[in-house]
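Enquirer: predicted structure and sequence below. I'll ask about it afterward.
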Amino acid sequence: MSDDPNLPPDTPPDPVPPVDPIPEREPDPRAGRAAFDRRMLEALVCPQTQGPLRYDAEAQELVSRAAGLAYPIRGGIPVMLADEARTID
């Protein structure tokens, strides 16, 4: 309480205005897929040819053109087994 006669009597503070809800985002087309760390690509090579791999984000695969194989990425982890790889043209 204030003792100053020039100030209005104590009143409750103004209520806090409601916060706008967080806008919903569009569903992520990669939902359910763990992200692949692209830095890992620098350390990985094709197990068949020891050559470079290309990351295909849409298909979630590491592609070896030299071997003609695409290695799947499951849960963010590349499966570098020829038996699990898909043959490409």
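Expert: Here it is on my side, so go on.

Enquirer: CA only for contacts and neighbour counts going forward, please
Expert: Noted.

Enquirer: hey, where'd the strands end up in the chain?
Expert: For the chain, the strands identified by DSSP state E occupy 54-56, 61-64, 69-74, 77-78, 86-87, in order along the chain.

Enquirer: with distance to residue 33 and mean neighbour count added, can I get those in TSV?
Expert: Supplementary listing: the strands of the chain in TSV, determined by distance: least, C-alpha to C-alpha, whole Å; neighbours: other C-alpha atoms under 10 Å:
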stretch	distance to residue 33	mean neighbour count
strand 54-56	14	15
strand 61-64	12	24
strand 69-74	7	21
strand 77-78	10	16
strand 86-87	19	14
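
Enquirer: included below, for side-by-side comparison, is a second structure:
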Amino acid sequence: MEDRTSRVDPKLLELLVCPLTKGRLSYHAADNELISEKARLAYPIRDGIPIMLISEARKIED
């Protein structure tokens, strides 16, 4: 059974952009993160709320 609180509204995802690059984000369901390929950052989603702070983002390593 899927936890509905961890899901993000798809309409919200369409509106969100990376705060650093202002670029598009992609949703990575397995890690429950929003990914900015351009900035190489992964923004966490906690309790269904995207945490759009650069200081909270995880750096994506090669």
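Expert: Good, I have the coordinates. All values derive from a computational prediction rather than experimental measurement.

Enquirer: output the strands of the first structure in TSV, with distance to residue 48 of the first structure appended to each entry.
Expert: Written out in TSV, the entries for the strands of the first structure read as follows (distance: least, C-alpha to C-alpha, whole Å):
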stretch	distance to residue 48 of the first structure
strand 54-56	15
strand 61-64	9
strand 69-74	9
strand 77-78	15
strand 86-87	13
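
Enquirer: and the ones you listed: which comes nearest residue 32 of the first structure?
Expert: Within the strands of the first structure, the stretch nearest residue 32 of the first structure is strand 69-74; the backing value is 10.1 Å (C-alpha to C-alpha).

Enquirer: quick one: list the elements packing against the closest one.
Expert: Strand 69-74 of the first structure sits against strand 61-64, strand 86-87, with contacts defined as 3 or more C-alpha pairs under 8 Å, 6 or more residues apart in numbering; DSSP states H and E.

Enquirer: so which of the strands of the first structure gets nearest residue 41 of the first structure?
Expert: With C-alpha to C-alpha, the closest approach to residue 41 of the first structure among those belongs to strand 54-56: 7.6 Å.

Enquirer: could you tell me where the closest one falls in the second structure?
Expert: Mapping strand 54-56 of the first structure onto the second structure (TM-score structural alignment) gives residues 26-28.

Enquirer: that concludes my questions; thank you for your assistance.
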